[in-house]
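Undergrad: Next comes the sequence, and after it the predicted model I'd like to discuss.
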Amino acid sequence: MPGRSKGAKQRAHLVFGSAWVMLGFLAQAVTGVGFWVLAARLYDQVDVGVASGLFTSLQFVNYASALGLQELLSRYRPETRGDPLLGWSTLATVASSIVGTVAYLAIVTAQSGSNSALSALTTAGPTAVAGFAAVAAANSIAALADARLMWARRWSWVFWRLTLAGAVRLPLVLVPSMVLGDDASLHHVGVWLFFVMAAPIAFSGLITLGLLGRAGNPRPSLAVPDGGWSQPLHYAGVNYLSHLAILAPQFILPVIVFINVRPVTYANFFLAWSIAAVAFILPVTIGRVLLVEGSRERAEAGTTRKATLLAVGAMIVATIGAGLLALLLPSIYGASYTEAGRILPWLVAGGIPWSVTSIALARARVLADSISIVVMTAFAAVSVLGLAMALVPSRELDGAVAAWCLGNAVASAVAVVLVSVRTRTAEVSADAPVEVDVGVGVGQ
């Protein structure tokens, strides 16, 4: 009975925490869409394209320079006399963000020539480039602080950080026009627009880091962890590689589009992608909460089917809704954003097969099936990104849509076959209990 009571409490924490975090990221996504709606109505399409291109670049730098540190802090509890893992992780993420910014600017500029968004950033001066790196570092620190808040079960703090910071940036959309006015010599509107979009969320993380003591977390330190560095470094490295593979399509596809199209074209893609990303939260949440909540000791076939039906059903409804929204998009954003309305339903529809892969991955994580995880993530990354690199340079937005939809269809087919094969293989030992280490991550 005590064990059962403890398990019930763990399940309650899982559902409660997942709900808070999901609502926080949903609020962040919705306020983000609201920001871009206002920007599209207030500013020239080129400026919106520059700002959205820089925001995509920021997201990619954060993705590529994460180093598995958020997963590390989610896995290892703070020590009682200090928190060396948090201290060293903070230093490491600042360094990796700076290196990542420099490397990204150098590589993308070399690959795409005079990219207008990156040119706008560099011509705005060294302060603008340093500001980009600072926002990237603050974003990464925010993720580390959230991981420690979740250890302290301060789920609501994560929600309110994301919600309030997201809401603050809505009135800030007016700042570029107020500061720059009509002076053409100060025409860095897109760069300013990027900073007022990205900075509030990023620097709310610095505030959260300073408030961790009030949440019961020890102060960051630069001591050696009690257990040494071997296990933490190994864990961070393994999860960093997994992080890169799992999220590659969502983060690299926009970059491929960004470096191959004009800012005006990219503005249409980014606005549609931002709306579609709100729908993508649904399968991730269902896979995380329902599947694990339904079976902590073994991922039963019935639970997997139920989770898959819910995820696919949610994405079908979202696709229908996107089709209706697409009709209104030009009137919401402006007549110059008709292309965003045209591709939006297809981007959301690509989430239908992706939701199948998402649930299959959740099942594989519950079963600690590393082979399935590696195969599924590899196929998802290679199929989507391979098609994108082949199609986007010549077909632009149509190529991106085709890569997203067809690549996810291939990945989901592989996931279904793999789950079927692995399930049949496991049936011979169906009665053997499977130990599961379940945690709740942020921003997956």
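TA: Received, thanks. Residues are numbered from 1 along each chain as shown.
Undergrad: all contacts plus neighbour counts: C-alpha atoms, from now on.
TA: OK.
Undergrad: Surely Arg342 is in a helix?
TA: Yes. For Arg342, which was evaluated using DSSP: H, G, I helix; E, B strand; the rest coil, the result is membership in a helix.
Undergrad: Next one: it from Gln59, what distance?
TA: With distances taken as Cα to Cα, to the nearest Å, Arg342 is found 25 Å from Gln59.
Undergrad: is it true that Thr122 touches Ala128?
TA: Yes. Thr122 is in contact with Ala128 according to Cα atoms under 8 Å; the separation is 7.1 Å.
Undergrad: so which strand or helix has Tyr104?
TA: If you go by DSSP states H and E, Tyr104 is part of helix 84-112.
Undergrad: Actually, Arg4.
TA: With the criterion set as DSSP H and E, the secondary-structure element containing Arg4 is helix 2-42.
Undergrad: Comparison target, given below:
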Amino acid sequence: MSAPVGERPTGRLSGMWQGLLRDLRNPLFRNGYALMANTAITAVLGMGYWWLAAQLYDPADFGRGQAVITAMRLFASLTALGFVGALAKFIPVAGRHTPKLIVRAYVIAGATGVVAALGFLITLPWWGPTYATLGGFGPGLFFLASVLVWSVFTLEDVTLAGLRKATWVPVNSLGYGLVKMAMLVGLAFALPDDGIFVSWIIPAAMALIPINILLFRKVVPRHVRQTETVTTRPLDFREVGRFLSGDYPGTLSILASVYLIPVLIAARVDEVTFGYFSMAHTLGSLIELLAMNMATSLTVEGSFDRDRLASNSRRALRRAFMIIIPIVVVTILAAPLILRVFGAGFADQGTLLLQLMAVAVLPRVLIEIYLSGLRAMGQARRLALVQVCLAVLVLTGTLLLFPGAGMNSVGYALLLSELLIAALIFPGLRKMLNGGETSQSSVTAGSA
């Protein structure tokens, strides 16, 4: 006998709740959902932050602040972004070498980022008037320090994910976002020209202390204790280096689409126009980040348990599409309304770009799941080939289309490039999804 009609919604909600609880007991989904929740928190607080900035700061200062932040994140990510895949892969099997692995990643990422940023400052006149405010010893030194801070800040999230403690990531982002907004308001009057950049980096520097205390005093020692009895070979840092040599060129894809292209756009347009571009690009990149979140969790679980890579890949792909498709549809329909919150100019100039970037996320899901599977299997050459091809296509497409399409060239280039790459990798992805069980050993799930 069927249940009364009035009871069906309650039963359905109860079933969904039970399903969510089952997912949260699975490290693959727990980590993935935590990283997606972090992206959602970042998006909501980010929209609030930029809305306040648009109300409190001059349009030129708004655009210039975004341009300087984008440049800082580019140099901070030059090596840090390369370590994201490596930490997700090797932390689960690093054992007693885990602290050394994390510290080396911090040092190398920070040092190379600062050196690259120094080269940028030396050649500052080449980058247009938007970046002229970084001239001088004081602003230049602060910029270099910000690159160092953001390099470490970038690696904290994936470090927590690799340790299966990604649930701390949204907590960190929530605290950082709230402090950042409060500081933005205060500096609007005390430091109107540079308040956006300063309010962005100071809270990040403050967040480094408690998170790293949590990591090195509690989470990492617990991970070492829980994995020390596992019979795996010791971590070979030369293997990490070989993985990086294959994976790092692939990170150019993310650097090109998320960081380098905005810097190139900033050098070609005025501050106000860049402000319109950057707001749409930032929101589009946040949706793309959702695809990467579940993929990062897949890399971690694939390293812990290679036997279940195929089944985990299928489940990660289903969950990613279940979450991302509704977000993409809403973004496409509501893009003008979303951007109009910041001002009429943002909606008029940025709607098409945001819509194109939202559609491009759909093939990106396929690409990211495939890349994460390659990372888990240690197939660095194929990983590099796919990502470098994507980087070349995005950069070339943007430069070719810019004279006619302006800032919308970024959206067209992303969509066309990711559709092409998704089509090319689809046979390999299908093989990975249908790969069945492997005979390789797995790492215990004791650190869950």
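TA: Good, I have the coordinates. Computed from a predicted structure; not experimentally measured.
Undergrad: Tell me, how many residues neighbour the counterpart of Val102 of structure 1 in structure 2?
TA: Val102 of structure 1 maps onto Leu118 of structure 2 when the alignment is built from TM-score structural alignment. Using other Cα atoms under 10 Å, Leu118 of structure 2 has 17 neighbouring residues.
Undergrad: To which secondary structure element is the residue lying closest to Leu118 of structure 2 once chain neighbours are set aside assigned?
TA: For Leu118 of structure 2, ignoring the flanking residues on the chain, the nearest one in space by Cα to Cα, 6 or more residues apart in numbering is Leu144 at 7.1 Å. Leu144 of structure 2 belongs to helix 137-162 when elements are defined using DSSP H and E.
Undergrad: what is the orientation angle of that helix with helix 27-56?
TA: Between the axis of helix 137-162 of structure 2 and that of helix 27-56 there is an angle of 150 degrees, by axes from the mean of the first three to the mean of the last three Cα atoms, to 10 degrees.
Undergrad: Checking my notes, Ala166 of structure 2 in a helix, right?
TA: No. According to three-state DSSP, Ala166 of structure 2 belongs to no helix; its state is coil.
Undergrad: which position in structure 1 aligns with it?
TA: With TM-score structural alignment as the criterion, Ala166 of structure 2 matches Trp155.
Undergrad: coming back round to it: buried ones in the helix holding Leu144 of structure 2?
TA: 140, 143-162 (16 or more other Cα atoms under 10 Å).
Undergrad: Equivalent analysis for stretch 107-121 of structure 1, please.
TA: Of the residues in stretch 107-121 of structure 1, those buried (16+ other Cα under 10 Å) are Val108, Thr109, Asn115, Ser116, Ala117, Leu118, Ala120, Leu121.
Undergrad: could you check the angle helix 126-151 makes with the helix holding Arg4 of structure 1?
TA: With the same axes, to 10 degrees applied, the angle from helix 2-42 of structure 1 to helix 126-151 works out at 150 degrees.
Undergrad: name the helices or strands packed onto helix 2-42 of structure 1?
TA: Using 3 or more Cα pairs under 8 Å, 6 or more residues apart in numbering; DSSP states H and E as the contact definition, the elements that helix 2-42 of structure 1 packs against are helix 155-172, helix 263-294, helix 301-333.
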